[in-house]
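[1] could you work out the structure for the sequence below:
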Amino acid sequence: MKRKWWLLGGCLVLIALLGGGFVWSQSRPNTVSRPARHNRVQTQDAESTEVKVVKAKPWIKLKQPLKLPILMYHSISSGNQLRVPKKQFASEMAYLKQHHYRTLTTTEAIRALTTNTVPQKKVVWITLDDAYKDNLTNGLPALQKYNLHATINVITGFTHKHNHLSLAEMKRMKATGHVDFASHTVQHLNLDELSATQQKQELVNSKKWLDTHLAQHTRMLCYPAGRANATTHRLAKQSGYTLALTTQEGMATLKQGRYNLSRLRVTPGMSTATFASLITVTNR
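    Sure thing, here's the model as predicted:
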């Protein structure tokens, strides 16, 4: 009998111990999971503090009409008056960088001219006509090196020619963020010598090609050889262009008209001093 009571007592003690252990394990703090949650919160906090919202600086409203220097280049090579050597182009890009010029995109140039505002006091718009292949091989490296931007005016009917940019090459250039593309018509004909119907085909079809193949909304037209007439201006507006460039020498101002803007021709052999004086302008 004593042996039975001893066994029964032992079982009760064992049950009590097991039950107490279960209760204790359920009630004690979770020393593993809580620090893990805390670490996740810390990580999230750390990530959130790393995200910095950079507020864009407001553009400056000018007291006088904007005088915008629009540089006109063609081929970046040597051989004639329309070709600026690679070394000279790189030197001029270096000058712009060293003197803190902001090189505008087409969108920014349109905004500047139509609102009379600028992102900073020293701005310039670089344009290259005809879309020569050396714009990629000789021009783009300098733009990338100095973190500048340029607009290339494309003759859309010439993209199959060996010395002009192909569509694939234009896409590569656009992807860098240093280049955008505008219209230089389809066949590079003197628009003022064409009928209204022919002019419209040149303007509409080049814009359609660029919009379709480069997935963009083309808003700028550059006249071949700077040639245009009143009909051209009217058709440019009807075709959906916001601005058009000529080869007339001088600073661009909106007083010239949106479809008759002047540019500054950069010639081979131009000294750095001459280049500097070419783009110097005061807008207050």
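[2] please make it C-alpha for all contacts and neighbour counts, starting now.
    Will do.
[3] buried set for stretch 56-74?
    K61, P65, L66, K67, L68, P69, I70, L71, M72, Y73, H74 (16 or more other C-alpha atoms under 10 Å).
[4] ends of that stretch, how far apart?
    33 Å (C-alpha to C-alpha, to the nearest Å).
[5] what comes into contact with it?
    Stretch 56-74 is contacted from outside by 82-84, 112-113, 116-121, 123-132, 250-254, 262-266, 279, 281-284, using C-alpha atoms under 8 Å, 6 or more residues apart in numbering.
[6] give me the distance from that stretch to the chain's centre.
    Relative to the mean C-alpha coordinate of its chain, stretch 56-74 is positioned 16 Å out (C-alpha atoms, centre = their mean, to the nearest Å).
[7] check stretch 183-193 too.
    26 Å.
[8] which outside residues touch it?
    Contacts of stretch 183-193 (C-alpha under 8 Å, 6+ apart): 129-130, 153-158, 199, 202-203, 205-207, 210, 218, 220-225, 227-229, 232.
[9] just the buried residues of those.
    Buried among the contacts of stretch 183-193 by 16+ other C-alpha under 10 Å: 129-130, 153-158, 199, 202-203, 205-207, 210, 218, 220-224, 227-228, 232.
[10] which of these fall in helices?
    Judged by DSSP state H, these include Q199, E202, L203, N205, S206, K207, L210, T232 as members of helices.
[11] for the fourth one, what are its contacts?
    Applying C-alpha under 8 Å, 6+ apart to N205 gives the contacts T185, V186.
[12] before we move on, what about the last one?
    T232 makes contact with L191, D192, A196, Q199 under the criterion C-alpha under 8 Å, 6+ apart.
[13] most neighbours among those residues, which one?
    Across the contacts of T232, neighbour numbers were computed from other C-alpha atoms under 10 Å; L191 holds the maximum, 23 neighbours.
[14] now show me the structure for the sequence below, then we'll compare the two:
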Amino acid sequence: MVAVLSIVLIAVLAYRFFYSSNKQTSDNNFFEAKEQQNKDKKEKKKETDKDTWKKYDDEIKFPILMYHHISEVVDGNTLFVPQKEFEEQMKSLHDAGYYTLSPEEAYRVLTKNEKPAEKIVWVTLDDGYVDNMKNAKPILDKLNMKATINIIFNMKDGVDKMTDDMLQEINKDKLISLESHTMDHIDLQYATPDTAKYQLEASKKGLDELLKQDTSVICYPSGRYNDSTPELAKNAGYKLGITTNPGLASASNGLYTLNRVRVAYGNNAQSFMNLIDQGQ
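    Take a look at the predicted model:
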């Protein structure tokens, strides 16, 4: 009887050892395969990203669109574009094959004369209004399009402006970038060098700390600047500066004095695309 029990016990232990060894081998094979699969995906994405960028001989020019409010027009204010119009415009760009740029991608276009698609556009919204989050973001998300919102740092939590919590939340969206529109939206054209330096440096530092990022774009209030502003912006750590000078953006504008295309209300899909084509 004892001999029989011993044989049974040995058989059970042998089975458990065999099962455990096979399971461990199986698990190892699974995780190794999964790791290789993820590696292959990363390599493929890296290769795909590389393949989409093409270098050009002629200088690349592209539109940087300028919006403010995305909501119903108030008292004929041209800073407002109705949500319906904005959606039609974004859909027109999407259907026409336009690739929307992030700030980092715009910098690459301007410094390396490369682009990831034949048609490119950079969508920017100034001031940091709540309606950018409520009305513009859902449209951009639906169409998988990128946009940059330029924040007036000391006007956060103000009337119709996004709060710190809102900025941190929207910044989690990979399609949205948040950049600087100075501390107080003062006219840099007439600011003293010390005042301009503070407006540029403090707003960058504030956004860097709030959003845990390296803020790289300065949007000049009302698009105005003077001869010293570009150098001050560069010294503050920005890579690009955008204005309200009309026309298409290109490296020949100067990296810190880039043109933009103002979009006011009243543009249907066709007139909007004409605006894009003309760069006015």
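[15] that older thread, nearest to P141 of structure 1, of the ones in helices among the buried ones among the contacts of stretch 183-193 of structure 1?
    L210 (23.5 Å; C-alpha to C-alpha).
[16] that closest one pairs with which position in structure 2?
    Aligning on TM-score structural alignment places L210 of structure 1 opposite L207 in structure 2.
[17] just N135 of structure 1 next, same as before
    So N135 of structure 1 corresponds to N132, using TM-score structural alignment.
[18] show me where the stretch 101-250 of structure 2 has helices.
    Assigned by DSSP state H, counting those that start in this stretch, the helices in the stretch 101-250 of structure 2 fall at 103-112, 130-131, 137-143, 164-170, 193-211, 229-236.
[19] which part of structure 1 matches the first one?
    In this case it means helix 103-112 of structure 2. With TM-score structural alignment as the criterion, helix 103-112 of structure 2 aligns to 106-115.
[20] the matching stretch: which residues count as buried?
    With the criterion 16+ other C-alpha under 10 Å, stretch 106-115 of structure 1 contains buried residues T106, A109, I110, R111, A112, L113.
[21] ok, now how distant is the aligned residue in structure 2 for L68 of structure 1 from K156 of structure 2?
    Using TM-score structural alignment, the partner of L68 of structure 1 in structure 2 is F62. From F62 of structure 2 across to K156 of structure 2, the span is 31 Å (C-alpha to C-alpha).
[22] about what we covered before: out of the helices of the stretch 101-250 of structure 2, which is closest to I7 of structure 2?
    Closest among the helices of the stretch 101-250 of structure 2, using C-alpha to C-alpha: helix 164-170, at 64.7 Å.
[23] about what we covered before: burial measure for the match of N135 of structure 1, as a count.
    N132 of structure 2: 24 neighbours (other C-alpha under 10 Å).
[24] for it, which non-adjacent residue is closest in space?
    I70 (6.0 Å; C-alpha to C-alpha, 6 or more residues apart in numbering).
[25] so the one you found touches F80, yeah?
    Yes - using C-alpha atoms under 8 Å, I70 of structure 2 makes contact with F80 at a distance of 5.9 Å.
[26] how about the strands in structure 2?
    Assigned by DSSP state E, the strands in structure 2 fall at 54-55, 64-67, 69-70, 80-81, 99-100, 114-115, 120-127, 147-151, 176-180, 217-219, 240-246, 258-262.
[27] which of those is buried the deepest?
    Of the strands of structure 2, the one with the most neighbours on average (mean count of other C-alpha atoms under 10 Å) is strand 217-219, at a mean of 28.
[28] mind checking how far it is from the chain centre?
    Using C-alpha atoms, centre = their mean, the offset of strand 217-219 of structure 2 from its chain centre is 13 Å.
[29] equivalent range in structure 1 for it?
    By TM-score structural alignment, strand 217-219 of structure 2 lines up with residues 220-222 in structure 1.
[30] how big's the offset between that stretch and structure 2?
    With mean C-alpha distance after the TM-score superposition for structure 1, stretch 220-222 of structure 1 departs from structure 2 by a mean of 0.7 Å once superposed.
[31] check contacts around the nearest residue to S216 of structure 2 once chain neighbours are set aside.
    Nearest non-adjacent residue to S216 of structure 2, counting by C-alpha to C-alpha, 6+ apart: Y238, 4.5 Å away. Y238 of structure 2 sits next to T215, S216, V217, I218 when contact means C-alpha under 8 Å, 6+ apart.
[32] could you check which residue of structure 1 pairs with Y238 of structure 2?
    That one, Y238 of structure 2, aligns with Y241 by TM-score structural alignment.
[33] do the same with G254 of structure 2
    Checking TM-score structural alignment: G254 of structure 2 goes with G257.
[34] now that match: how far from N190 of structure 1?
    In terms of C-alpha to C-alpha, G257 of structure 1 sits 20 Å off from N190 of structure 1.
[35] then D130 of structure 1?
    From D130 of structure 1 to N190 of structure 1 the distance is 14 Å (C-alpha to C-alpha).
[36] just M173 of structure 1 next, same as before
    Using C-alpha to C-alpha, one obtains 28 Å as the distance from M173 of structure 1 to N190 of structure 1.
[37] those two: who's more crowded?
    Of the pair M173 of structure 1 and N190, M173 is the one with more neighbours under other C-alpha under 10 Å, namely 18 against 15.
[38] who's in contact with that one?
    Counted by C-alpha under 8 Å, 6+ apart, M173 of structure 1 has contacts L136, L140, V179.
[39] give me that answer again for 10 Å
    Going by C-alpha atoms under 10 Å, 6 or more residues apart in numbering, M173 of structure 1 touches N135, L136, L140, L165, L167, V179, D180, F181.
[40] also Q88 of structure 1?
    Taking C-alpha under 10 Å, 6+ apart as the test, what Q88 of structure 1 contacts is I76, S77, A94, T267, P268, G269, M270, S271, T272.
[41] ok, of those, which come out buried?
    I76, S77, A94, T267, P268.
[42] tell me how many other residues crowd the residue lying closest to D211 of structure 1 once chain neighbours are set aside.
    For D211 of structure 1, ignoring the flanking residues on the chain, the nearest one in space by C-alpha to C-alpha, 6+ apart is H217 at 5.4 Å. Look at H217 of structure 1: counted by other C-alpha under 10 Å, it has 14 neighbours.
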